[in-house]
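Student: output the structure for:
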Amino acid sequence: MTTSEQTKLCALHVISGAPLRRLGPWVERIRGRGFSGVPVACRHFPQSRVRLKSTLVSHLDQSEARSCASARHHPHRHTNTDMAATGPHKMPSWEKRVRIVLCVFGLVLSVYALHVELSREADPDYRAMCDLGESVSCSKVFTSRWGRGFGLVQLLVAKENPLNQPNSLLGLLFYTVQMGLGLSLSKKAALCLVVSSWVSVAGSLYLAFILVFVLGDFCVVCVSTYVVNFALLFTNLRRRRAIEGMKEKAP
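Tutor: As a prediction, this is how the structure comes out:
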């Protein structure tokens, strides 16, 4: 760091009253490169703060002086650089791991649900591991009218119509899309993730209503899927908020 840079840094330190470690963003502007610490001691300059201000203020341009004044009046306010690193707009460190776990779990549940449905259709006497009793039976739910197309597609087409697919296949598509779009940091991808999650949550609430008040059954696999969908919605909302904040702060 040159003598001129040291002078500017000490002026910033004295005028703002902020600790040297808080001056990273301004040091970046002064040095023109990444901030890695302040290897300078201001004791080499006059000890009187009044004399130091009058001596060094001429080394600061107007924007730096305004920044110093702002930091002095708001000593606890974070700078943009600090916010990007530690603020609420940083991408949550847990987001990627949680998304993978939720999507993989959702895919496993969907594959198992499809296996149970196909096995029950091929063999009416088939008993799945999730069939724990008369009122706790997942195969009963999967082979019901609401196990395909949410029970709504049959209102428009015949039961055997190719459009009337098992809900588990829709789940496979949904969790695959969630994992794929999670690789992108674009705003459009984040919006698609949130919208699709809201749709899945709405579908979960609808099927939960059918499960309890129409079928009178408890399905362990179904309820697990509902939990995964709500968790993905929370994850996607946090992700979108972080991405929008990062885009706003991008130069």
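
Student: from now on I want contacts and neighbour counts done on CA atoms only, so please keep to that.
Tutor: OK.

Student: quick one: the helices in the stretch 101-250 of the chain?
Tutor: Using DSSP state H, counting those that start in this stretch, the helices assigned to the stretch 101-250 of the chain run over residues 138-142, 167-181, 187-209, 220-249.

Student: ok, which of the ones you listed comes nearest Cys103?
Tutor: Proximity to Cys103 (C-alpha to C-alpha) singles out helix 167-181 among the helices of the stretch 101-250 of the chain, at 5.2 Å.

Student: who touches the closest one?
Tutor: With contact meaning C-alpha atoms under 8 Å, 6 or more residues apart in numbering, helix 167-181 is reached by 99-100, 103-104, 106-107, 110-111, 113-114, 147-150, 189-190, 193, 196.

Student: PyMOL command to pick out the buried ones of these?
Tutor: Buried members of the contacts of helix 167-181, defined by 16 or more other C-alpha atoms under 10 Å, are picked up in PyMOL with:
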select buried, resi 99+103+104+106+107+110+111+113+114+147+148+149+150+189+190+193+196
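
Student: could you also give me the structure for this second sequence? I'd like to compare it with the first:
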Amino acid sequence: MSKLNGINFALTLSSFIGLGLSIYSYFIEQQDESYKAYCDISDVISCSKTFKSKYGTGFGIIEDIFGENFFLNKPNSLLGIVTYSVLIVLSQLNNKPSTTFHFICSILSVILSAFLAYMMVFKVKTICVICLSTYVVNISNFLLSRTKLKILSKEKVKRI
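Tutor: Got it, this is the predicted structure:
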């Protein structure tokens, strides 16, 4: 059980970091053009430019598929706030269904991270330090939730 406690702590910490990054991202998005964020280092290294691009809302694809008024066509940071909040709660639960859901959310997050990283570099032509940090959080959550799922699966087998 101590191994699970360590993984739960790491998952919780990682998700809190993701939540903090998402809150900061949302704050930046709400500012006017005169605001200079700490992560706006140059024209190429700019969080604001990335967040305010087409890909900063609904991953740049929700509006194209479902329309502007679709409920998920929100700033990515707002979707991150909701997702990381759910993952924080799921990180505390030591059962296979909640960990499986956490793992599936992590897989989707990694896929979206890869997509957004590609769009950031090749379409928006910027580097966003906050975005890159979020991608690291998503990869960490994926690896940790996979490990937790393996541990829970082994414990189940031992009980039988």
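
Student: need the TM-score between these chains.
Tutor: For this chain pair, the superposition-based TM-score is 0.93 by TM-score structural alignment, normalised by the length of the second structure; 159 aligned residues with a C-alpha RMSD of 1.6 Å.

Student: just to revisit the earlier point, would you reformat the helices of the stretch 101-250 of the first structure as TSV and include distance to Gln154 of the first structure?
Tutor: Formatted as TSV, the helices of the stretch 101-250 of the first structure follow (distance: least, C-alpha to C-alpha, whole Å):
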stretch	distance to Gln154 of the first structure
helix 138-142	15
helix 167-181	13
helix 187-209	15
helix 220-249	21
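
Student: Arg31 of the first structure: which of those helices is closest?
Tutor: Within the helices of the stretch 101-250 of the first structure, the stretch nearest Arg31 of the first structure is helix 220-249; the backing value is 21.0 Å (C-alpha to C-alpha).

Student: matching residues in the second structure for that closest one?
Tutor: Aligned using TM-score structural alignment, helix 220-249 of the first structure spans residues 129-158 in the second structure.

Student: just the ones of the contacts of helix 167-181 of the first structure in strands?
Tutor: Using DSSP state E, no member of those falls in strands.

Student: related to what we said a few turns ago, nearest to Thr86 of the first structure, out of the helices of the stretch 101-250 of the first structure?
Tutor: Using C-alpha to C-alpha, the helices of the stretch 101-250 of the first structure put helix 220-249 closest to Thr86 of the first structure, at 11.5 Å.

Student: with the second structure superposed, average distance for that closest one?
Tutor: Superposed on the second structure, helix 220-249 of the first structure shows a mean distance to its aligned partners of 0.4 Å (mean C-alpha distance after the TM-score superposition for the first structure).

Student: in that helix, which residues are buried?
Tutor: The neighbour-count check on helix 220-249 of the first structure (16+ other C-alpha under 10 Å) flags 221-222, 225-226, 228-233, 235-246 as buried.

Student: what lines up against Phe101 of the second structure once you look at the first structure?
Tutor: Checking TM-score structural alignment: Phe101 of the second structure goes with Cys192.

Student: next, count neighbours for that match.
Tutor: Cys192 of the first structure is flanked by 16 other residues according to other C-alpha atoms under 10 Å.

Student: how far away is it from Lys90 of the first structure?
Tutor: Relative to Lys90 of the first structure, Cys192 of the first structure is positioned 20 Å away (C-alpha to C-alpha, to the nearest Å).

Student: do the same with Arg51 of the first structure
Tutor: The gap separating Arg51 of the first structure from Lys90 of the first structure is 41 Å, by C-alpha to C-alpha.

Student: and these two? which has more neighbours close in?
Tutor: Neighbours were tallied for Arg51 of the first structure and for Lys90 using other C-alpha under 10 Å; the higher tally belongs to Lys90 (18 against 11).

Student: OK, contacts around that one?
Tutor: Counting by C-alpha under 8 Å, 6+ apart, Lys90 of the first structure touches Met83, Ala84, Ala242, Ile243, Gly245, Met246.

Student: again, 7 Å this time
Tutor: Counting by C-alpha atoms under 7 Å, 6 or more residues apart in numbering, Lys90 of the first structure makes contact with Ala84, Ala242, Met246.

Student: counterpart of Ile81 of the second structure over in the first structure?
Tutor: When the first structure is aligned by TM-score structural alignment, Ile81 of the second structure is paired with Leu172.
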